[in-house]
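> No sequence on hand, only this structure:
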């Protein structure tokens, strides 16, 4: 199905104090023309400024909508004028605001990183090498995220489909064309390998370090189906001794403490207490203290499909990340058993339970403050489990899955053996992906995990996705891994400026 392209008109804008017309927008891929770097202090300031872009709502919030909302762990409970509804419903637009935001902010990070990478020679001081390594990591992270949003899964065609333009410190093209997904992944790996060699300082999880680069390499290799390398880099991170799985009450409070004190988080986008965005925060979409519209919008809930999976074991500590909204107006937290008096959202047919999500709330006691986690140790265990499952190392895979289940408070028959998998008619890969769904829910992994494994996304629960159907009381939605809609349009703003860019179908 060919999706219609909506064209926009570019207009000139006035220079301050004049009526002269400035040239039309520069493409986001254009190299920055800003003050040159001269000293180590300049490099440090430029690097900190590059991290700061990650915290912009135009990046962190929009990237969350692009990565989490296409999954099946959440249910949008009412339509919104915000483009996030299109992300959720798979009704993408060529001028979608969140895809445009991510494209522009990612290339802003890339251009800023390129300046430092070009300025710092490879044989400089340890401090300068560290900063250059951090910028290499940030550039790699941006390219990887861009390739996931705008390029098809690597596994579908070996990366031969169109990705995004690669703009490096040496790039001279004003209007670069799209590189293939494979070329983008190759650049990501090159940057991460070099970054890992250059970074020698054990910085906290707000910043890049050797282990952060290794952790992202683990994820990238898994997405490429290079299972040997995924296992190799998982081992490096797990055996580094820098991280440990949180347990018990510490795990239940995972997202509420001071981020750098968390021994499981490998890399997060740190937001200080002065950076609470209230209703513009990610968490405001999932949670509101006192009911909808009080401290947040609370328009997106945990799906009943996800809750059925979680409720198989009431003792599962991951219930702590769900706060059901009950009929007496009280949020149940921590949530460890099914709630009988849960409130239902009557805007949907059938009415749907209001399972609030609190993974993005109450950091350091502030209701809408959070530092979104990009990589954590549990993912690395599950990356290794998936790679081992695909290599036929089934017991190794089950050992890692059971390590995650055990720390979530599960034991006995809730842990997997080959015998109980055979009885249930499940493969080891099935339970690895199911465990990823449980453990990494609401963190932007689910749709990628399905599509890169050539599995369809199946929603069979109330949500605004039913508005795509006739009649709208049909609550099902299936998106095949080969569907055009599993990726987003290249922002039409960029297409209009750069004739060398081709649009996604």
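Structure received. These numbers come from a predicted model, not from an experiment. Numbers count the residues shown, from 1 in each chain.
> From here on, just use CA atoms for contacts and neighbour counts.
Fine.
> For the most centrally placed residue in the chain, give its distance to residue 60.
Compute the mean C-alpha point of the chain, and by Cα atoms, centre = their mean the closest residue is residue 444, 3.7 Å away. Residue 444 sits 11 Å away from residue 60, taking Cα to Cα, to the nearest Å as the criterion.
> cool, and residue 382?
Distance of residue 382 to residue 60, given as Cα to Cα: 24 Å.
> longest helix anywhere in this structure?
Longest helix in the chain by number of residues (criterion: DSSP state H): helix 126-150.
> other SSEs contacting that helix?
With contacts taken as 3 or more Cα pairs under 8 Å, 6 or more residues apart in numbering; DSSP states H and E, helix 126-150 sits against helix 40-54, helix 97-119, helix 181-198, helix 210-223.
> Throw those helices into TSV and include mean neighbour count and distance to residue 460, thanks.
Converted to TSV, the helices and strands packed on helix 126-150 look like this (neighbours: other Cα atoms under 10 Å; distance: least, Cα to Cα, whole Å):
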stretch	mean neighbour count	distance to residue 460
helix 40-54	17	34
helix 97-119	23	26
helix 181-198	21	32
helix 210-223	24	27
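> Switch those helices over to TSV; also include distance to residue 234.
Rendered in TSV, the data for these read as follows (distance: least, Cα to Cα, whole Å):
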stretch	distance to residue 234
helix 40-54	25
helix 97-119	26
helix 181-198	14
helix 210-223	6
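> and residue 260, which of those helices is closest to it?
Of all the helices and strands packed on helix 126-150, it is helix 210-223 that lies closest to residue 260, at 13.7 Å by Cα to Cα.
> ok, then the element right after that closest one?
Note on helix 210-223: by DSSP states H and E, the next helix or strand toward the C-terminus is helix 227-238.
> Buried residues, that following helix. List them.
227-231, 233-235, 237-238 (16 or more other Cα atoms under 10 Å).
> do the same with stretch 456-464
Along stretch 456-464, these residues count as buried under the neighbour rule (16+ other Cα under 10 Å): 456-457, 459-464.
> now what about it, what contacts it?
If you take Cα atoms under 8 Å, 6 or more residues apart in numbering as the criterion, stretch 456-464 is touched by 71-72, 75-79, 89, 303-305, 348-352, 447, 450-451, 475-481.
> want to compare, so here's the second one:
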């Protein structure tokens, strides 16, 4: 029997509504029959892909929040219990109410549009562009396809290290499909193989020119290093990250922000800063409004997500760490308690949230930490280089600190990742992919929150929406979840 999957988006981040991307065609839909015949058409279509990514249901909200509040460093607040960030935090997932925040339909919708764009390029419909121009746009589309599949795989599939990728991942869309064509779920290993192939192709096509708000070769290479790390290809992860760091150190197109400019890189007026390999761009006229991360995290916005007491105390163990300046404490008049808030997404002033913050998907600091983790796991000469990359991050934060060879452990690298990347959607995935247990208790954690989470807890992955089984009774649900 042919298996079918309806690519639905459950848009529950703030509105609680359900949207099917097969039921309506937004203005930036790219259909197979649409005429894309000029370079300008290609540019508009490509910008449309990024516009779809810049949604509350993906990288203006859901994807970052999923990776943060399901971990141990950030938590939802009790007074915002109607929001999806709260549902993530409480692991309120079921087939009937997936609470996926859009992490199914939105990525698949982008993937379909991207393949339609590539189809127009590959069939020779563009007559006024050079090969180099078309290669760059195709490379961008391939990188976007890879990123979407990667996010789907790590939210719906178990970590690769749990069973070497043998469990089910997600459907792989590998060509321009129509509304009546729906692929099967592949294994996690097959998903990663596909993602890597797309990124390797993208890296070979993309320009090295800085292209703010878009993928260039450096951004795609950084993403490839991340993907290698996730699927236990540690030598390749190290080599990819090491090569990228060395090239950027030579040309300085991007560079590691120094100690004195560290905080400034997150300023509202410092978009596309020195480390921002790929950012989701928002403007005064085109932004997620109150549904974006900056308003959700800001104390004078919704204050829907705060730092956990454990994380704030962990940071304050080193009061000279410059990253402490990104933590603010505020008194809540309702319970007369102080809450610690992340200040990476500042407003126009301390009491005025902004709607137009950019959100960094890939930052150069992460590349250093990929090299540090992969180098440790590989050992040998890579270990020595990896320790150097770790200390570049450690000493940038506090010049008086230094990690010795004896202190260079996986836990020490993960500690540095949590300090550096908090609020950027990494902590939950970092713990799971390394087989670690997440402990969430005490402090201001809510009582009904799961206190321990690891890759054996069935809700560590999202359920397949029950609507899928209407169209394909043979589809497998993720273990532990029912089908309705």
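Yep, it's here. Being a predicted model, the structure only gives us computed values, none of them experimental.
> Got a TM-score for the pair?
TM-score for the superposed chains, counting by TM-score structural alignment, normalised by the length of structure 2: 0.84, backed by 442 aligned residues with a Cα RMSD of 2.8 Å.
> rewinding a little: just so I know, which of the helices and strands packed on helix 126-150 of structure 1 lies nearest residue 134 of structure 1?
helix 181-198 (6.6 Å).
> What is the corresponding segment of structure 2 for that closest one?
Mapped onto structure 2 using TM-score structural alignment, helix 181-198 of structure 1 covers residues 188-205.
> The matching stretch against structure 1, how far on average?
Superposing on structure 1 and averaging over aligned pairs (mean Cα distance after the TM-score superposition for structure 1), stretch 188-205 of structure 2 comes out at 0.9 Å.
> So the equivalent of residue 248 of structure 1 over in structure 2 versus residue 322 of structure 2, what's the distance?
By TM-score structural alignment, residue 248 of structure 1 lines up with residue 259 in structure 2. Applying Cα to Cα, the value for residue 259 of structure 2 to residue 322 of structure 2 is 7 Å.
> Give the residues shared as contacts by the two.
Shared contacts of residue 259 of structure 2 and residue 322, counting by Cα under 8 Å, 6+ apart, come down to 397-398.
> Need the counterpart of residue 82 of structure 2 in structure 1.
Using TM-score structural alignment, the partner of residue 82 of structure 2 in structure 1 is residue 81.
> Check the secondary structure at its match for me.
Using DSSP: H, G, I helix; E, B strand; the rest coil, the structure places residue 81 of structure 1 in coil.
> Could you do residue 267 of structure 1 as well?
Assigned by three-state DSSP, the conformation of residue 267 of structure 1 is strand.
> That one matches what in structure 2?
By TM-score structural alignment, residue 267 of structure 1 lines up with residue 278 in structure 2.
> still on that earlier bit, quick check: the residue nearest to the centre of structure 1 touching residue 72?
No - if you go by Cα atoms under 8 Å, residue 444 of structure 1 and residue 72 don't touch, sitting 10.9 Å apart.
> can you give me the helices in the stretch 251-400 of structure 2?
Using DSSP state H, counting those that start in this stretch, the helices assigned to the stretch 251-400 of structure 2 run over residues 293-297, 309-315, 364-378, 381-397.
> export those helices to a markdown table and tack on mean neighbour count and distance to residue 251 of structure 2?
Supplementary listing: these in a markdown table, determined by neighbours: other Cα under 10 Å; distance: least, Cα to Cα, whole Å:
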| stretch | mean neighbour count | distance to residue 251 of structure 2 |
| --- | --- | --- |
| helix 293-297 | 26 | 32 |
| helix 309-315 | 17 | 33 |
| helix 364-378 | 26 | 14 |
| helix 381-397 | 20 | 18 |
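> Kindly present those as JSON lines, with separate columns for distance to residue 50 of structure 2.
Formatted as JSON lines, these follow (distance: least, Cα to Cα, whole Å):
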{"stretch": "helix 293-297", "distance to residue 50 of structure 2": "17"}
{"stretch": "helix 309-315", "distance to residue 50 of structure 2": "33"}
{"stretch": "helix 364-378", "distance to residue 50 of structure 2": "20"}
{"stretch": "helix 381-397", "distance to residue 50 of structure 2": "30"}
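> among the ones you listed, which is nearest residue 123 of structure 2?
Closest approach to residue 123 of structure 2 among these (Cα to Cα): helix 364-378, 35.9 Å.
> related to what we said a few turns ago, what's the matching range in structure 2 for the longest helix of structure 1?
Using TM-score structural alignment, helix 126-150 of structure 1 pairs with 132-156 in structure 2.
> how big is the offset of the matching stretch relative to structure 1?
Superposing on structure 1 and averaging over aligned pairs (mean Cα distance after the TM-score superposition for structure 1), stretch 132-156 of structure 2 comes out at 0.6 Å.
> Which residue ranges of the stretch 301-450 of structure 1 form strands?
Applying DSSP state E, counting those that start in this stretch to the stretch 301-450 of structure 1 gives strands spanning 322-324, 344-345, 352-353, 355-357, 373-376.
> Kindly reformat those as a markdown table containing distance to residue 218 of structure 1.
Shown next, in a markdown table, are these (distance: least, Cα to Cα, whole Å):
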| stretch | distance to residue 218 of structure 1 |
| --- | --- |
| strand 322-324 | 29 |
| strand 344-345 | 40 |
| strand 352-353 | 37 |
| strand 355-357 | 28 |
| strand 373-376 | 10 |
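> do you know which of the ones you listed lies nearest residue 36 of structure 1?
Residue 36 of structure 1 lies closest, by Cα to Cα, to one member of the strands of the stretch 301-450 of structure 1: strand 373-376, at 31.0 Å.
> which residues in structure 2 does the closest one align to?
Residues 360-363 of structure 2 are the counterpart of strand 373-376 of structure 1, counting by TM-score structural alignment.
> Just give me the mean distance for that stretch relative to structure 1.
Relative to structure 1, stretch 360-363 of structure 2 is 0.7 Å off (mean Cα distance after the TM-score superposition for structure 1).
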